[in-house]
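In: Whatever this is, show me its structure:
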Amino acid sequence: MRTDEPVSIVPREAQQYQGRRAGLVTRSVAGVIDGIVVVVAVLAGYVGLNGLRFLIHPRGFQFSEASPLPGVVTVLLVMTGYLFVAWSITGRTYGCHLMGLRVVGRSGKRTGPLIALLRALFCVLFPLGLLLCAGRRQHSVQDFVLGTSVIYDWRSGPPR
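Out: Got it, this is the predicted structure:
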């Protein structure tokens, strides 16, 4: 290996995609990973809450009933919070990190907290908007309305 060449953390095969908009498949895989993360977090919270109830009152303990509507609302709230925090701090969720993606604003930099919150709400309440990114411009409805893009970015740290 030559020592005078700069070392890049981006794999040679991926360098041609660095900074380009991501398509439907990559974004969908990242979304599924994020969905799994949120469901595992909600289940862990449920088990933890029941464990605490057991410690407080072990003799009369029964698992709390998991009703569908509160469960769905909890998952949607946790998903919104997860997306908002991840996009406003690093521009990427865990799924985005694994797939080499980052959400950026019009300037190509990380989105601000307001745009991150609006995008999180928009993605949770209207997930079918993602399907528009299968088109030539690779912008989802959320991207089009809020002026964001999901790009390939394998580097750590803020976008450049």
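
In: from here on, contacts and neighbour counts on C-alpha atoms
Out: OK.

In: Next one: Glu13 from Ser149, what distance?
Out: Shown here: Glu13 relative to Ser149, a distance of 22 Å by C-alpha to C-alpha, to the nearest Å.

In: Compare the two (neighbour count), which wins?
Out: Neighbours were counted for Glu13 and for Ser149 using other C-alpha atoms under 10 Å; Ser149 has more, 25 against 8.

In: Tell me who's in contact with the more buried one.
Out: Taking C-alpha atoms under 8 Å, 6 or more residues apart in numbering as the criterion, Ser149 is in contact with Arg21, Val103, Val104, Gly105, Arg106, His139, Asp143.

In: For the helix ranked longest in the chain, which residues meet the burial criterion?
Out: For the chain, the longest helix by residue count, based on DSSP state H, is helix 24-56. Counting neighbours by 16 or more other C-alpha atoms under 10 Å, one finds that the buried residues in helix 24-56 are 24, 27-28, 30-31, 33-35, 37-39, 42, 46, 50, 53.

In: For it, name the packing helices and strands.
Out: When contacts are defined as 3 or more C-alpha pairs under 8 Å, 6 or more residues apart in numbering; DSSP states H and E, helix 24-56 packs onto helix 68-89, helix 94-99.

In: which of the residues in the last one are buried?
Out: The neighbour-count check on helix 94-99 (16+ other C-alpha under 10 Å) flags Tyr94, Gly95, Cys96, His97, Met99 as buried.

In: Was I right to think the third one contacts Arg102?
Out: By that I understand Cys96. Yes - look at Cys96 against Arg102 with C-alpha atoms under 8 Å: they come within range, at 6.2 Å.

In: Return the residue of this protein that is most distant from the centre.
Out: Distance to the chain centre peaks in the chain at Arg59, reaching 41.0 Å (criterion: C-alpha atoms, centre = their mean).

In: One more, so I can put them side by side:
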Amino acid sequence: MSDPEMLSVPREARSYQGASAGVVTRVAAAVVDALVVAAALVGSYAALVGVRFVLEPRSFRMPDPSLLWSVTLFIGYLVLYLTVAWWMAGRSIGDHVWGVRVTSRNGGRLGLVRSFARAVTCAFFPVGLLWCAVDRDRRSLQDLALHTSVVYDWLPHPSAREGSGRSAG
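Out: Reported below is the predicted structural model:
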């Protein structure tokens, strides 16, 4: 990485650039992502209420969402959000806030299939990320299964070592 690129990275963070992220950073990023998805879910509910009110104002009643539908939609939104974020940018909003990027084991960008598989495993088995607390290379169970890594990266774009193309997996 060239010195001009690193000028945008805080001096204190430069030594961590490219290092594997630990469990605290990953959990903090996951909490931010869960809040983003929850906000999207609340926004969708508000939009549904608004549309139903406009279409049937006289017989309008507030919809009562069931817990099952709420959890199902939350997981669906989470998988879609994480898949698109990791595939397109290599990071979600939570990852961006905490300065990490999800990469393939060799440092490249994730393809659509691997992004989707990682999103599904993270949504349905979030406890798997805790494995990075005991793994000496700070890899979660998702990282081990899908050959991915989560590294500190404060640069606004994927670094040059990652290449420019997207792979299929």
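
In: Could you get me the TM-score between them?
Out: With the length set by TM-score structural alignment, normalised by the length of structure 1, the two chains reach a TM-score of 0.95; 156 aligned residues with a C-alpha RMSD of 1.1 Å.

In: Among the contacts of Ser149 of structure 1, name the ones in strands.
Out: Among the contacts of Ser149 of structure 1, the residues falling in strands (DSSP state E) are Val103, Val104.

In: among the contacts of Ser149 of structure 1, which recur in structure 2?
Out: Retained in structure 2: Arg21, Val103, Val104, Gly105, Arg106, His139, Asp143, out of the contacts of Ser149 of structure 1 (criterion both residues aligned by TM-score structural alignment, their matches' C-alpha atoms under 8 Å).

In: which one in structure 2 is aligned with Pro148 of structure 1?
Out: Not quite, residue 148 of structure 1 is Thr, not Pro. Mapped onto structure 2 by TM-score structural alignment, Thr148 of structure 1 lines up with Thr148.

In: if I pick the residue nearest to that match when sequence neighbours are not counted, what's in contact with it?
Out: Excluding its sequence neighbours, the residue lying closest to Thr148 of structure 2 (C-alpha to C-alpha, 6 or more residues apart in numbering) is Ser104, at 4.3 Å. Applying C-alpha under 8 Å, 6+ apart to Ser104 of structure 2 gives the contacts Leu110, His147, Thr148, Ser149.

In: Same question for Arg136 of structure 1.
Out: Arg136 of structure 1 touches nothing, counting by C-alpha under 8 Å, 6+ apart.

In: Tell me how far it lies from Tyr152 of structure 1.
Out: With the distance defined as C-alpha to C-alpha, Arg136 of structure 1 ends up 16 Å from Tyr152 of structure 1.

In: and what of Ile33 of structure 1?
Out: 17 Å.

In: ok, now Cys96 of structure 1?
Out: To Tyr152 of structure 1, Cys96 of structure 1 is 9 Å away according to C-alpha to C-alpha.

In: Quick check: neighbours shared by the two?
Out: Shared contacts of Cys96 of structure 1 and Tyr152, defined by C-alpha under 8 Å, 6+ apart, are found at Arg102.

In: check which helix or strand covers Val151 of structure 2.
Out: Val151 of structure 2 belongs to strand 148-152 when elements are defined using DSSP states H and E.

In: Now that strand on structure 1. Mean distance?
Out: On superposition with structure 1, the mean distance recorded for strand 148-152 of structure 2 (mean C-alpha distance after the TM-score superposition for structure 1) is 0.3 Å.

In: Compute the inter-axis angle for that strand and helix 23-55.
Out: Counting by axes from the mean of the first three to the mean of the last three C-alpha atoms, to 10 degrees, strand 148-152 of structure 2 lies at 100 degrees to helix 23-55.

In: Centre of the chain to strand 148-152 of structure 2, how far?
Out: For strand 148-152 of structure 2, the separation from the chain centroid amounts to 12 Å (computed by C-alpha atoms, centre = their mean, to the nearest Å).

In: Same question for stretch 54-68 of structure 2.
Out: From the chain centre to the centre of stretch 54-68 of structure 2 is a distance of 32 Å (C-alpha atoms, centre = their mean).

In: Over to stretch 33-49 of structure 2?
Out: Centroid displacement of stretch 33-49 of structure 2 relative to its chain, using C-alpha atoms, centre = their mean, is 16 Å.

In: go on, stretch 72-89 of structure 2?
Out: For stretch 72-89 of structure 2, the distance to the chain centre is 7 Å (C-alpha atoms, centre = their mean).
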